[in-house]
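In: generate coordinates for the sequence data below:
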Amino acid sequence: MDDTTEQGFPDPADLECILAALRLLTEAQHQGETSAADTLKDGASVREAAAGAGISTNTVQRWGCKHGWPTTEQRTGWEADRAKRDEWTARLEAASAVFALLGEVVA
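Out: Here you go, the predicted model:
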């Protein structure tokens, strides 16, 4: 603190340093959030992104959702994958039922 500043009143130069640091912090936070979202949009999993960045999966997911992840294309792809899995599950269950019946007939 210089001699011209009264105690209790911050030096304007000190205040400007604090405000500049807060602006940088805000920008860094935004950059981290958008980078995480871009990583997810590029196809990385939440777990991969979190592990690579050293942050929690909840944080990665929250930032991704905040910045447009998942994309419409990703949602559509996930729904198609889910439908394929459901179809194969139904087929396997039907085949298992047939084999169970065949086993009962043979026995």
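In: make it CA atoms for all contacts and neighbour counts henceforth
Out: Fine.
In: what's the first helix or strand after the host helix or strand of Gln31?
Out: Assigned by DSSP states H and E, Gln31 falls within helix 12-41. Going down the chain from helix 12-41, the next helix or strand is helix 46-53, by DSSP H and E.
In: which strands or helices does that following helix pack on?
Out: On a contact count with 3 or more C-alpha pairs under 8 Å, 6 or more residues apart in numbering; DSSP states H and E, helix 46-53 meets helix 12-41, helix 57-66.
In: and this one, so I can compare the two:
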Amino acid sequence: MAVQTAPVDTFTALDTCFTADLADLAALIGSEPPRDLTPNRFIDLGEEVRDVLASSSLGNFQDAGDDLDSAATYLTDALTEPGADQPALLARARTHLRDAIETAS
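Out: Now for the predicted structure:
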């Protein structure tokens, strides 16, 4: 999913809010977190983990995949929708991301 360049303050908020969760997210599929965080790489990682978890036959992994799908949607909206309530969208994305990590762990 291609994401347009976001304003610096939005990307800074993304970096601040989500960097701590990257390692946990990548660990769910035995991957290393991206070193150079960009909005596209972060969303791509979330979508990659989502796809792996959603294809599982385990209910908790499927639920985690659903949460990651919602997180990716909110992140994309926060980064691409001009005039959107970016702090609220980032907060929703982070909630879904953390729920996914907790559910899958």
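In: could I get the TM-score for this pair?
Out: Here the TM-score for the pair of chains, by TM-score structural alignment, normalised by the length of structure 2, is 0.27; 36 aligned residues with a C-alpha RMSD of 3.3 Å.
In: who wins for proximity to Gln74 of structure 1 among the helices and strands packed on helix 46-53 of structure 1?
Out: Closest approach to Gln74 of structure 1 among the helices and strands packed on helix 46-53 of structure 1 is made by helix 12-41 (7.9 Å; C-alpha to C-alpha).
In: excluding its backbone neighbours, what's nearest Asp24 of structure 2?
Out: Among residues not flanking Asp24 of structure 2 along the chain, Ile101 sits closest, at 6.9 Å (C-alpha to C-alpha, 6 or more residues apart in numbering).
In: quick one: the nearest residue to Glu33 of structure 1 once chain neighbours are set aside from Leu102 of structure 1, how far?
Out: Nearest residue to Glu33 of structure 1, sequence neighbours excluded (C-alpha to C-alpha, 6+ apart): Trp63, at 5.2 Å. Counting by C-alpha to C-alpha, to the nearest Å, the gap from Trp63 of structure 1 to Leu102 of structure 1 is 53 Å.
In: okay, the two: which has more neighbours?
Out: Trp63 (21 against 11; other C-alpha atoms under 10 Å).
In: isn't that one up against Asp38?
Out: No - counting by C-alpha atoms under 8 Å, Trp63 of structure 1 does not reach Asp38; the two are 9.9 Å apart.
In: list the contacts of the spatially most central residue of structure 1.
Out: The centroid of structure 1 falls nearest to Gln61 when counting by C-alpha atoms, centre = their mean (2.6 Å). Residues near Gln61 of structure 1 by C-alpha atoms under 8 Å, 6 or more residues apart in numbering: Val46.
In: kindly provide the distance from it to Gln31 of structure 1.
Out: Distance, Gln61 of structure 1 to Gln31 of structure 1, by C-alpha to C-alpha: 15 Å.
In: residues near Arg92 of structure 2, how many?
Out: If you count neighbours by other C-alpha under 10 Å, Arg92 of structure 2 ends up with 17.
In: ignore the last one, Thr34 of structure 1
Out: Neighbour count for Thr34 of structure 1, taken as other C-alpha under 10 Å: 17.
In: any idea which element Ala23 of structure 2 lies in?
Out: Here Ala23 of structure 2 is assigned to helix 8-27, by DSSP H and E.
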